[in-house]
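Undergrad: Okay, here's the prediction I keep looking at, along with the sequence it came from:
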Amino acid sequence: MKLAKRVSALTPSSTLAITAKAKELKAAGHDVIGLGAGEPDFNTPQHILEAAVTAMNDGQTKYTPAGGLAPLKEAVIEKFKRDQGLTYSPSEIIVCTGAKHALYTLFQVLLDEGDEVIIPTPYWVSYPEQVKLAEGTPVFVEGSENNEFKITPEQLEAAITAKTKAVIINSPSNPTGMIYTREELQALGEVCLKHDIFIVSDEIYEKLVYGQNEHVSIAQLSPALKEKTIIINGVSKSHSMTGWRIGYAAGDATVIKAMTNLASHSTSNPTSIAQYATIAAYNGTQEPVEMMRQAFEERLNVIHEKLINIPGFSCLKPQGAFYLFPNAIEAAKLTGFDTVDAWVEAILEEEKVALVPGSGFGSPENVRLSYATSLDLLEKAVERIHSFMTRHMK
């Protein structure tokens, strides 16, 4: 059967083989520690669950407007005022079926065939694929490990062509956990304004920031930058609501209207019950959000110290999100493997620890470890990796 070209052009996820193998080993009764999770290991806070139950009992189980419930848009607007000092109108907000759907819809309305989107590496795996699905062209710019995996204004300027439509900024980053400072964002923003390109600001991890670091939205820095920025966010990571599938985009009203029109012909609307739950998430207490953030920071501080003692590992300490992204190329070479991907496969086979190879994020020398799991399991995983290294080092 001949499938559409847009599907044939997609790059299969490099994590699929590892994930499938981990599930196979678990099903066979092996004690597998999975560190690939892209979601908090906490349940959704109780007051949010209760709001969903109330909504169901009140009969709020019907279609909603394609762009989201008016009370939810107002809750999102209040969140922007509270957290970033940003002002939006309802016409500048669309609620989607997850932040991923918001990104997908944005690229569909923003890009024509051949339009270029600049994507810093390492990148979240879906960015280039979504650009390709919109018939755009991903243009990769390396965020050097020496620069905390972040790109510079000079690199951005050099990558811009007459076909450039947008640049993606993901801060805090998946997979690196790094955060752009206010000054770094200002410098990148000036380049974007000079060349009149859109800024797609993925801020899904904004609530998970550690130490003295701060999250700054590039849209905060000036009215001109706000005008050119489309913010993508949601409650999946901040409120442990990954399965509820509620995200949103905020920005130019013309872009948001086009996204809403497209959504009306695809998803019809986000799930009504999940929308009511999200109203409670934003309007209710934020104490569970902070408790979760503190738990992640504690895990990070413990596990990072242990990780950098593994032979062949080097690892910048993340500033946000819940991932570690160590460079493991020396670890692979020390144990006789040509690639990190092969090393990751061997770790899973022998030690039953599932890591995510960095090749899927455009960084083949690295691996991604999620610390969205218990500290006990994290420590066991590091012990197993250390044992593997000790046994195989040449």
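TA: Structure received. Numbering: from 1, shown residues only.
Undergrad: okay, CA-based contacts and neighbour counts for the rest of this
TA: Fine.
Undergrad: So residue 73 sits against residue 91, correct?
TA: No - judged on CA atoms under 8 Å, residue 73 makes no contact with residue 91 at a distance of 9.1 Å.
Undergrad: Who has more neighbours out of those two?
TA: When residue 73 and residue 91 are compared for neighbours, residue 73 comes out ahead with 24 against 17, by other CA atoms under 10 Å.
Undergrad: can you list the residues that contact stretch 199-218?
TA: When contacts are defined by CA atoms under 8 Å, 6 or more residues apart in numbering, stretch 199-218 is touched by residues 84, 99, 166-173, 179-182, 185-186, 189, 192, 225-226, 228-238, 289, 293, 297, 319-322.
Undergrad: Please repeat the previous calculation with a cut-off of 6 Å.
TA: Residues external to stretch 199-218 that are found in contact with it (CA atoms under 6 Å, 6 or more residues apart in numbering): 166-172, 185, 229-234, 238, 293, 319-321.
Undergrad: Show only the entries of these found in strands.
TA: 166-170, 229-234 (DSSP state E).
Undergrad: out of the contacts of stretch 199-218, which are buried?
TA: The neighbour-count test (16 or more other CA atoms under 10 Å) marks 166-172, 185, 229-234, 238, 293, 319-321 as buried among those.
Undergrad: how much space between the nearest residue to residue 279 once chain neighbours are set aside and residue 295?
TA: Beyond its immediate neighbours in the sequence, the residue positioned closest to residue 279 (CA to CA, 6 or more residues apart in numbering) is residue 72, lying 5.3 Å away. If you measure residue 72 against residue 295 using CA to CA, to the nearest Å, the figure is 28 Å.
Undergrad: so what's residue 65 closest to, chain neighbours aside?
TA: In this structure, residue 65 finds its nearest non-sequential neighbour in residue 269, 6.3 Å apart by CA to CA, 6+ apart.
Undergrad: Can you report how many residues lie near the one you found?
TA: Neighbours of residue 269 under the rule other CA under 10 Å: 22.
Undergrad: next one: residue 268
TA: Residue 268 has 19 neighbouring residues, counting by other CA under 10 Å.
Undergrad: give me every residue that touches the most centrally placed residue in the chain.
TA: Within the chain, the residue whose C-alpha comes closest to the C-alpha centroid is residue 174; the distance, by CA atoms, centre = their mean, is 4.7 Å. Residues in contact with residue 174, defined by CA under 6 Å, 6+ apart, are residue 124.
Undergrad: take a look at this one as well, against the first:
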Amino acid sequence: MTSSPRDRRVSQRIGAIAESATLKVDAKAKALKAEGRPVIGFGAGEPDFPTPDYIVEAAVEACRDPRNHRYTPAGGLPELKKAIAAKTLRDSGLVVDPAQVLVTNGGKQAIYAAFAAMLDPDDEVIVPAPYWTTYPEAIALAGGVPVEVLADETQDYKVTVEQLEAARTDRTKVLLFVSPSNPTGAIYSAEEIRAIGRWVEDHDLWVLTDEIYEHLVYDDAETGSMPALCPFLQDNCVIVNGVAKTYAMTGWRVGWMIGPKDLVKAATNLQSHATSNVANVAQRAAIAAVEGDLTAVEEMKTAFDRRRKTIVSMLNEIDGVLCPMPGGAFYAYPSVKGLLGKDYDGVRIDTSAELAEYFLDKAEVAAVPGEAFGSPGYLRFSYALGDDDIVEGISRLQKLLA
């Protein structure tokens, strides 16, 4: 008996997409909290600070302006595109024309739009791992093929030019580059970025560089934006960024991509059919964010830096856990391989996914397993939550594993 097209209820392309592991863990933690359980969630990469008042006030004012009650250009408000160009010059030293900017519904849409504009079927994208869960899905959805290159804690979670070259084939079109990294917090030095940029240039590849954590860099690390450090790449480079992490605006959903005008125009055409313009009130708030000074950002960064040191120190006190000090973002990414292959409460735990379930069940602590990031044997802990919660949560794990 043959099946009809109607029996295939979900397309293979969409059916192959995995649920976001980070959002899944966060949702489960919140559901348990709603049931009254004292769960501490280290899952979501979301600052625990409120959006700064001056940004909120700009949104309130925008709500009262009838101009914002209507459609605006699909590619973004001209005022915001101009402000993003100015902000990019201020923060990265990179000269950008507003016509090179597409304002998107958060960084995720910018990533997908960029890959959709760059990739043809079976084009390969080199994806350094551990990687953020969305990257491979966005590549596959755009018709491309993600090619993973793993860097573990012995190399500070940073890939080398030699590894990249070993992964390159005749079908390689794009390198995905992320610094600071989600999930590891790793930061590439300026010299490391230049070396990778020269390799990209030698092989005439594209680069998509995700700079969403650009302001969360600790210990005065010398780093930078790839197209600024490697100006010869500017015509083959796409920057993805947004207001979510820097300004505690995850829920406002404003991101952007910056790239060559022809690519940005193609991505804008896609967005014109997919979503039209980003909500105008959120765009007006984003203008206030990127045009404002970085005082509030520095205050948040100071808190994250303190929490970074606390969580890494406490994790490393657990036998079987090895946690490098992250140089940026707000994630700790310890190896938990020393905890695996053992019996806990009469049950053998062999994977980091099983360990994460055990932590949630027995200690009411939620972390994301490394399987979600292409590197089993690790857990990601976001330290974008209160100091007391960090201490309490890791203390629970110390007691559970003592």
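TA: That came in fine, so what should we check first? As the structure is a prediction and not an experimental result, all values here were calculated from the model.
Undergrad: How alike are these chains, TM-score-wise?
TA: Counting by TM-score structural alignment, normalised by the length of structure 1, the TM-score of this superposition works out to 0.96. Behind it: 390 aligned residues with a CA RMSD of 1.4 Å.
Undergrad: And the strands in structure 2, which stretches?
TA: Using DSSP E, the strands of structure 2 run over 40-41, 101-104, 124-129, 145-150, 172-178, 206-210, 237-242, 255-258, 331-332, 342-344, 347-349, 365-366, 368-369, 379-382.
Undergrad: and the fifth one, which stretch of structure 1?
TA: When you say that, I think you mean strand 172-178 of structure 2. Strand 172-178 of structure 2 lines up with residues 164-170 of structure 1 when matched by TM-score structural alignment.
Undergrad: and that stretch, how far out from the chain's middle?
TA: Taking CA atoms, centre = their mean, to the nearest Å, the mean C-alpha location of stretch 164-170 of structure 1 is offset from the chain mean by 15 Å.
Undergrad: Now tell me what touches it from outside.
TA: With contacts defined as CA under 6 Å, 6+ apart, stretch 164-170 of structure 1 is touched by 116-119, 197-202.
Undergrad: Identify the residue of structure 1 aligned to residue 207 of structure 2.
TA: When structure 1 is aligned by TM-score structural alignment, residue 207 of structure 2 is paired with residue 199.
Undergrad: quick one: the residue nearest to its match when sequence neighbours are not counted and residue 189 of structure 1, what's the gap?
TA: By the measure of CA to CA, 6+ apart, the closest residue to residue 199 of structure 1 outside its immediate chain neighbours is residue 229, 4.6 Å from it. Counting by CA to CA, the separation of residue 229 of structure 1 from residue 189 of structure 1 is 9 Å.
Undergrad: longest helix of structure 1?
TA: Among the elements of type helix in structure 1, defined by DSSP state H, the one spanning the most residues is helix 287-307.
Undergrad: The residue nearest to residue 199 of structure 1 -> structure 2?
TA: In structure 2, the position corresponding to residue 229 of structure 1 is occupied by residue 237, as judged by TM-score structural alignment.
Undergrad: just residue 277 of structure 1 next, same as before
TA: Across the two structures, residue 277 of structure 1 finds its equivalent in residue 285 of structure 2, going by TM-score structural alignment.
Undergrad: Go ahead and confirm that match touches residue 55.
TA: Yes - counting by CA atoms under 6 Å, residue 55 is a contact partner of residue 285 of structure 2 at 5.3 Å.
Undergrad: Among these two, which residue is more densely surrounded?
TA: A count of neighbours by other CA under 10 Å puts residue 285 above the other of residue 285 of structure 2 and residue 55, at 25 against 20.
Undergrad: contacting residues for that one?
TA: Residues touching residue 285 of structure 2, when contacts are defined by CA under 6 Å, 6+ apart, comprise 55, 58-59.
Undergrad: and in structure 1, which of these remain?
TA: By both residues aligned by TM-score structural alignment, their matches' CA atoms under 6 Å, these still in contact after alignment to structure 1 are 55, 58-59.
Undergrad: just those residues now: which is nearest residue 349 of structure 2?
TA: The shortest distance between residue 349 of structure 2 and any of those, using CA to CA, involves residue 55 and amounts to 46.6 Å.
Undergrad: which one in structure 1 is aligned with the closest one?
TA: Under the alignment defined by TM-score structural alignment, residue 55 of structure 2 corresponds to residue 48 in structure 1.
Undergrad: can you pull the contacts of its match?
TA: For residue 48 of structure 1, the residues meeting the contact criterion (CA under 6 Å, 6+ apart) are 277, 280-281.
Undergrad: Next one: residue 70 of structure 1 from residue 279 of structure 1, what distance?
TA: In this structure, residue 70 of structure 1 and residue 279 of structure 1 are separated by 10 Å, where distance is defined by CA to CA.
Undergrad: So for the two, which residue has more residues nearby?
TA: Neighbours were tallied for residue 70 of structure 1 and for residue 279 using other CA under 10 Å; the higher tally belongs to residue 279 (20 against 14).
Undergrad: And the more buried one, how far from residue 243 of structure 1?
TA: 16 Å.
Undergrad: and what of residue 285 of structure 1?
TA: Plainly put, residue 285 of structure 1 is 20 Å away from residue 243 of structure 1 if you go by CA to CA.
Undergrad: What of residue 267 of structure 1?
TA: Counting by CA to CA, the gap between residue 267 of structure 1 and residue 243 of structure 1 amounts to 16 Å.
Undergrad: do residue 153 of structure 1 as well
TA: 37 Å.
Undergrad: Which one's more surrounded, these two?
TA: Between residue 153 of structure 1 and residue 243, counted using other CA under 10 Å, residue 153 has the larger neighbour count: 17 against 11.
Undergrad: The more buried one corresponds to which position in structure 2?
TA: Aligned against structure 2 - with TM-score structural alignment as the criterion - residue 153 of structure 1 pairs with residue 161.
Undergrad: Weed out the non-buried ones from the contacts of stretch 164-170 of structure 1.
TA: When neighbours are counted using 16+ other CA under 10 Å, those contain these buried positions: 116-119, 197-202.
Undergrad: Throw those into a markdown table and include distance to residue 307 of structure 1, thanks.
TA: Output for those, formatted as a markdown table (distance: CA to CA, whole Å):
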| residue | distance to residue 307 of structure 1 |
| --- | --- |
| 116 | 38 |
| 117 | 35 |
| 118 | 32 |
| 119 | 28 |
| 197 | 40 |
| 198 | 38 |
| 199 | 35 |
| 200 | 33 |
| 201 | 30 |
| 202 | 28 |
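Undergrad: which one of the residues you listed is nearest residue 23 of structure 1?
TA: Nearest to residue 23 of structure 1 among these, counting by CA to CA, is residue 202 at 30.2 Å.
Undergrad: And the closest one, how far from residue 262 of structure 1?
TA: According to CA to CA, residue 202 of structure 1 and residue 262 of structure 1 sit 20 Å apart.
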